[in-house]
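[1] just to be clear, the model below is a prediction. Sequence and coordinates:
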Amino acid sequence: MALQQSDRETAQPAADSPGGYAAQATASVVWTVAQKWVLRITGFVTIAILARLLSPADFGVVALASSLLPLLQLLADLGFSTYLLQVPEATTRRLSTFFWYSMASGVVLAGGLVLIAPLLGMLFATPAVTPVIQGLAPVALLITLGAVPTTLLRRNLRFRSLAVQATIAGAAGQAVAVVLALLGFGVWALVWQTLIVQIVSTALAWIASRWLPSFEFSRQEFGTMVRFGAKVIGIELVALARSWAENAIVVSALGVSGLGYLNIAQRLIQIAQDLTSAALVPVSLVVFAQIRSASDRLRAGYLRAQSVSYVVVGAIMLCLAVGSPVLIPMLFGSQWHESVAPAQLLAVAGILTIGASLDQGLFYGVGRPGTWFVYAIAVEILTVAVTAAVVHWGLGAMALGFVFVAAAATVARWPLVARELDARWWTVSMPIVKTSIPIAVAAVVGFAAVAITRPLPGPVSLLLAGLAMAAFYLPLLRLTARDTSAELIGLGQRALRRILPRAPKAAL
C-alpha cells in the first residue's frame, strides 16, 4: 500500500538484528556484483550475435544517439535520488515532490528531444541519427518514472530485487534485439533493445517497491533537494567535462589512433572497476547514511569496508598490471600492443584510487556533497593539467601522470575523511598501507612469472603467474592485515549463507 501520511517514513532495515546493516550490506554488494557479471557476460554474447547481423553503421548511429541519454538522466534526476538516499526520513511528501518533478522533467526532456532531433542530426552530420534519437526519446520519460521506486529499493538495501530486475530486463531486451535483427529491422533492433530494457526495469521497480505517490508537491522540499542535488550533478558534469577535455588533448597531440590505444587500456580497467569497486558506491551511501549519527559505528564500518576493498580490488588490479602484456594481445589482438604499458600504469592508479568509491559514498551519506564537489573539481583540474603537460611524451607518460594524480588525490582525501570520521589521518591511511607490502611483493613475483612463462600459451602463462602471486599475496596478507583476512572470510561465508539456499540435512 502507498504511504498516506506525509510524516511516515519508508521501511528501514533493522540495524541490530541478525539481518542488520552489515549482513544486508554484504549481500547487497554481492548481488550488485553478480548482476554486473551476468549482464556483462550475456551482453557480450548478444553483441557478438548482433555484430554478425547488423552493420557497423547501425551500431555507430545508436551509440551516437545513446550518448545523449546520460546527460538527460542527470538533468531529470538533478541529484534528488542521492538526496533521498541519505536523508534521515524519506517521507511521502519528499518522495512525491521528487516524483512529480521527475515526471514533468521527463515529459519535457522527451518532447524536447523529439523536437531538436533534426537539429542534432545536422550537428552530427548524420541524418540517419534523427529518427533514432526520436525513437529513444521515450527512454528519458521511462527513466524518470522509475526514479522514485528504484531509490526506495536502494534505500532499503533491496539490491537483490534490483539485481533480479536488471537481469530480467536485460534478458528481455537482448531477446527482442536478436529477434528483430533476424527479421531485418536493422538499427531499430538496438533501439527497441534499449526501450524494452527500460520498460521492463521500470515496471518491475514499481511492482517491487509497492509505492504510490500522493498529490503533494512541497516547494520547500524541492528547494532543499535542488541545493543538495546541484552539488551532486555538478560533480558528474565536471567529470564529463574532464573526459571531453582529456580526449581533445590526446587527439590533438597523438591523433585518433592514440585515443584508440588509450581507450582500450582504460576499458580494461573500467570493466574491472565496474565489476568490483563500482558496486560499493550505491550500497555504502545508504549504509553510511543510516549509521552516521553513531560516530563509532561509522568510523569502524568505514575502515572495515576500506580494508576489504583494498584487499579484494587491489588483487584484481594487481593481476591486470602484471597480466596486461599477455591479456591485451589475447583479448584484442597483437595490433594493440601500445595499449599494454598504459593499461599497466592505469592499473597501478586503480589500486591507489580504490578508496575513492567508498569516500564518495561517505560524503554523500553524511550529507556533505559540497566537500566532495570541491575535492572533485580540484582533482579534475589537476588531471587535465598533468595530461596537457605530459601527453607529448606519449601514452606511457600520460598514464604515469595518472598515477601521480591518483597518489596526490588519495593523500588529499585522508584529512578530509578523517575530519568526517573524527579520526587521525594516519588511521584513515591504514587500509592501503597494510596491503601495500603484499601487493608490491606479489607484483615482483608476478612479473617474474610472466617473463619466465612467456613461451607458453597465454592462458597458461596467466594462470601460472596468478598462482605464483597468490602463493605470496595471501600469506603476507595474513601477516600485515590479519583482521581483514578474517573479516573477508567471514563476510564471504555470511553472504553465501544469505544468498544460497541452505542444503538439506542428510537423513540419518
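    Cool, got the structure. Computed from a prediction, not measured in an experiment: that's the story for all the values here. Numbers count the residues shown, from 1 in each chain.
[2] only C-alpha atoms from now on, for both contacts and neighbour counts.
    OK.
[3] assign residue 503 to helix, strand or coil.
    Classification of residue 503 by DSSP: H, G, I helix; E, B strand; the rest coil places it in coil.
[4] that one: neighbouring residues, count only.
    For residue 503, the neighbour count with other Cα atoms under 10 Å is 7.
[5] which ones are touching it?
    When contacts are counted by Cα atoms under 8 Å, 6 or more residues apart in numbering, residue 503 touches no other residue.
[6] how near is it to residue 31?
    20 Å (Cα to Cα, to the nearest Å).
[7] hang on, isn't residue 208 packed against residue 160?
    No. Checked against Cα atoms under 8 Å, the pair residue 208 and residue 160 is beyond contact range at 10.9 Å.
[8] give me the longest helix you can find in this protein.
    When the chain is parsed with DSSP state H, its longest helix is helix 219-274.
[9] related to what we said a few turns ago, and residue 208 and residue 160? Which one has more around it.
    Each of residue 208 and residue 160 has its neighbours counted (other Cα under 10 Å); residue 160 has more, 21 against 16.
[10] need the contact list for the nearest residue to the more buried one once chain neighbours are set aside.
    Spatial nearest neighbour of residue 160, chain neighbours left out: residue 31 (5.6 Å); criterion: Cα to Cα, 6 or more residues apart in numbering. Residue 31 makes contact with 159, 160, 163 under the criterion Cα under 8 Å, 6+ apart.
[11] again with residue 17
    With Cα under 8 Å, 6+ apart, residue 17 has no contacts at all.
[12] that one is in what secondary structure piece?
    Following DSSP states H and E, one finds residue 17 outside all helices and strands.
[13] kindly report the same for residue 371.
    Using DSSP H and E, residue 371 falls in helix 369-390.
[14] show me what that helix is packed against.
    With contacts taken as 3 or more Cα pairs under 8 Å, 6 or more residues apart in numbering; DSSP states H and E, helix 369-390 sits against helix 219-274, helix 354-365, helix 395-421.
[15] ok, of the contacts of residue 31, which one's closest to residue 309?
    residue 159 (18.8 Å; Cα to Cα).
[16] SS state for the nearest residue to that closest one once chain neighbours are set aside?
    Once flanking residues are discounted, residue 159 sits nearest to residue 28: 5.1 Å by Cα to Cα, 6+ apart. Three-state assignment for residue 28 (three-state DSSP): helix.
[17] before we go on, here's another structure to hold up against the first:
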Amino acid sequence: MHTDPDTSRGGLLNLVRHGVFWSIVQSWGGKIATFLLSVFLARLLSPEEFGIASSALLILLLVPMFAELGFGDAIMQRRRLQAADLNLPFYVSISAILVLFAIVVLMSGQISAWLGVPGFSLYIVVISATMLITVPTVFQEAVYKRNMRFRFLAIRTFITHILGGLLAVACAANGFGVWSFVVQAYVVAAISFIWLWRKPQWIPGTSIDLPAFFQMFRFGSSILGQRLLDFIGNRFVDLMIISQLGLTVYGIYAVGSRFYVTMMQMVQGALYDVSLTVLSSIATDRSRIAEVYLKTVSSAATYISPVFILIASIAPEICSVLFGERWEGVNNVAAPLLLLGSVQCVQYMNGAFLSARGRPDITLLAVLAKSVSPLILLLLVPSENVSDMVTLFVIGQLIAAPVSFYLVFRELGLKFSRILRVLGPAIINGIVCFTLVSLARPYFDPLGLHDFWKGIFIGAIYTLIWLTCLAIMDRARLISAVDVLLVSSRNP
C-alpha cells in the first residue's frame, strides 16, 4: 500500500509523462465519447426532456460530494499512506451516502413539486440510487491514481462511457425519453464498480487509525468546502434558470454549457490528478514547485486557452451543424462560457499546486471569491433571458480570478512581474485572435456558405492569426513545439 513516487528529476519527469498521457486518454476518451453521444441524444430528445434530466443530474453531482468528504484527494496527497489509513474514511463515507440517499428519497416529492414535473419523484429516487455504488468506487479509484495506474483507469473510463452512451441513445431512439439518462447512469456506475473492485489496489479491513483519519479528514474537509463553494458558484446559475425561466430554457443552457463543461473536465481530468499525485512528492521544495508552476500555467495559456477561444469563435457554426434549428440559442450560451474557460483552464491549476503544498485552506479563500462574485451579480442585476444570466455568471467568475492567482503567487514566492512576463504573450495573442476573427465574420455572410464550411474557413483564419502572433511574441515556444511534433512523428 505504501507507494511514493520517484522524486528524482528524471524519475519525476517519467512519472509525469506516463501519468499525463494515460490521464489524458482516460479523461479525453471518455469525455469526447460522452459529448458526441450527447449530441445524438439532443437530436432525439426535446429541450424540456434534456432540462428535466439535467436537473436530476445536479443531485448526482452534489450528494456524493458530501459523502466522499474529500477523502479521495486526501488519499492522493498523503505522503505516507498505509492500508489501515483508509478503513475509517471508507466506512464513514459509506454511512454518509446511505443517510443522504434516505434524505433524497424523503425529499423527492418536494423536489418534483418545485420543478413542476408530475411523477418526477420516482425518477429522482431511481437515478439517485446509483450513488450507492459510486462512492465506494471513488476510494478504489483514488488508490489507483495514487499508484499512477492511469492506463487501467483510461481503458475503464472509455469503455464505460461508450457503452453507457450507446445504450442511452438506443433507449432515446425507442421512446424512453428522460429514462435514457437513467440507463446511462446505471451502466457507467455498475461497470466502473466491477472494473475497479475486481482487481482492488486496496481492500477494506478492520484496523482503525484515528490519528490518520483526523489528518485526512482535516485535509478532506477543506477540499469538500472548496467543492461545495465551487458547486454553489458554478451551479447557482442553473438554479436561477430553472426557477425563473423553466426547464425548457434550462435544457438549452444544459446543452450549450456542454462544450465548456466537457473541455474543462478534459483539462482537469488530464492534469489535476497527475499534478496532485506527483507535486505532493516535491511540495516541500518551494523553488522547485514554483518553477514547475510557471511552466505548467505557461503551457496551458499558450496551447490550451487558444483551443477554448477557437471553439468560442466558431460556436454559431458548430451549434448549427450539431444541433440544428431545434436548439436555437445554444451558441449564445456556449460562446461566453468557452471564453471563460480560456481563463479557467489556466486558473484551475492553482488549486492543484496549493493542495500539493498542503494548503487547501488558502484554496478555500480563492474558491469563496469565485463563488460569491457571480452569486451577487445574479441576485442583484436583473436578467430577462438565459444569455443575460450567462453573461453575468461569466463576468462574476472573471472578477474573482485575480484572487486565485494572487494567493498562489504569495504561497510560491512568485512576483507578479515574473508571471506577467510568462503569461503576457498568450493573453495578448488570445485577445488579438478573437477580435480579428469577430471583425472578419460579417464578410462571410454574403458568401452564402454552409455553416460547416463557414466554420472551417473562420477556424483556419483563427489558426493562422494565432501562429503568426506566437511567432512574433514567443518564437522560442513555437520552435520548441514544432521540435516536439517532429520528434514525435519520427518516433511514434
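    That came through fine. Bear in mind that the values here come from a model prediction, so they are computed numbers and not experimental data.
[18] ok, now which ones touch the spatially most central residue of structure 1?
    In structure 1, the centroid-proximal residue (Cα atoms, centre = their mean) is residue 278; its distance is 3.5 Å. Shown in contact with residue 278 of structure 1 (Cα under 8 Å, 6+ apart): residue 357.
[19] count of neighbours near the equivalent of residue 421 of structure 1 over in structure 2?
    Under the alignment (TM-score structural alignment), residue 421 of structure 1 maps onto residue 412 of structure 2. Neighbour count of residue 412 of structure 2, defined by other Cα under 10 Å: 19.
[20] so residue 412 of structure 2 makes contact with residue 287?
    Yes. Counting by Cα under 8 Å, residue 412 of structure 2 touches residue 287, with 7.4 Å between them.
[21] so whatever residue of structure 2 lines up with residue 215 of structure 1: helix, strand or coil?
    In structure 2, residue 215 of structure 1 lines up with residue 206, judged by TM-score structural alignment. Under three-state DSSP, the three-state class of residue 206 of structure 2 is coil.
[22] make sure residue 206 of structure 2 is actually in contact with residue 89.
    No. Applying Cα under 8 Å, one finds residue 206 of structure 2 not in contact with residue 89, separated by 11.9 Å.
[23] quick one: which of the two has more around it?
    residue 89 (27 against 8).
[24] show me what contacts the nearest residue to that one once chain neighbours are set aside?
    For residue 89 of structure 2, ignoring the flanking residues on the chain, the nearest one in space by Cα to Cα, 6+ apart is residue 213 at 6.4 Å. Residue 213 of structure 2 makes contact with 85, 86, 88, 89 under the criterion Cα under 8 Å, 6+ apart.
[25] same deal with residue 341 of structure 2?
    260, 264, 305, 308.
[26] over to residue 79 of structure 2?
    The contact partners of residue 79 of structure 2, taken as Cα under 8 Å, 6+ apart, are 4, 280, 281.
[27] repeat for residue 53 of structure 1
    Applying Cα under 8 Å, 6+ apart, we find residue 53 of structure 1 in contact with 181, 182.
[28] do that again at 7 Å, thanks
    By Cα atoms under 7 Å, 6 or more residues apart in numbering, the contact set of residue 53 of structure 1 is residue 181.
[29] where in structure 2 does stretch 463-478 of structure 1 fall?
    Stretch 463-478 of structure 1 corresponds to residues 456-471 of structure 2 when matched by TM-score structural alignment.
[30] pull the most distant pair out of the contacts of residue 341 of structure 2.
    Spanning the widest gap among the contacts of residue 341 of structure 2 are 260 and 305, at 11.9 Å by Cα to Cα.
[31] check the mean deviation of the helix or strand that the longest helix of structure 1 is followed by from structure 2.
    Once the chain leaves helix 219-274 of structure 1, the next helix or strand it forms, by DSSP H and E, is helix 280-291. Its aligned residues in structure 2 lie a mean 2.4 Å from helix 280-291 of structure 1 after superposition (mean Cα distance after the TM-score superposition for structure 1).
[32] likewise stretch 404-417 of structure 1?
    Mean for stretch 404-417 of structure 1 is 3.0 Å (mean Cα distance after the TM-score superposition for structure 1).
[33] for that stretch, buried residues please.
    Under the neighbour-count criterion of 16 or more other Cα atoms under 10 Å, stretch 404-417 of structure 1 has 404, 405, 406, 407, 409, 410, 413, 414, 415, 416, 417 buried.
[34] ditto for stretch 430-438 of structure 1
    Buried, per 16+ other Cα under 10 Å, within stretch 430-438 of structure 1: 431, 432, 433, 434, 435, 436, 438.
[35] cool, and stretch 288-297 of structure 1?
    288, 289, 290, 291, 292.
[36] show me which of these is closest to residue 448 of structure 1.
    Using Cα to Cα, residue 288 comes nearest to residue 448 of structure 1 of those, at 41.4 Å.
[37] who are the contact partners of the counterpart of that closest one in structure 2?
    Residue 288 of structure 1 maps onto residue 279 in structure 2, with residues paired by TM-score structural alignment. By Cα under 7 Å, 6+ apart, residue 279 of structure 2 lies in contact with residue 356.
[38] and residue 279 of structure 2, how far is that from residue 13 of structure 2?
    11 Å.
[39] who touches residue 134 of structure 2 in this structure?
    residue 189.
[40] try the one 5 residues further on
    Going by Cα under 7 Å, 6+ apart, residue 139 of structure 2 touches residue 72.
[41] so the counterpart of it in structure 1 is in which element?
    In structure 1, the residue paired with residue 139 of structure 2 according to TM-score structural alignment is residue 148. Per DSSP H and E, residue 148 of structure 1 falls inside helix 147-155.
[42] any idea of the angle that helix forms with helix 280-291?
    70 degrees (axes from the mean of the first three to the mean of the last three Cα atoms, to 10 degrees).
[43] which strands and helices sit next to the next helix or strand after helix 147-155 of structure 1?
    Beyond helix 147-155 of structure 1 on the C-terminal side, the first helix or strand identified by DSSP H and E is helix 159-182. Helix 159-182 of structure 1 is packed against helix 21-53, helix 187-209, with contacts defined by 3 or more Cα pairs under 7 Å, 6 or more residues apart in numbering; DSSP states H and E.
[44] from the ones you listed, which stretch is densest packed?
    Of all those, helix 187-209 has the most neighbours on average by mean count of other Cα atoms under 10 Å, namely a mean of 21.
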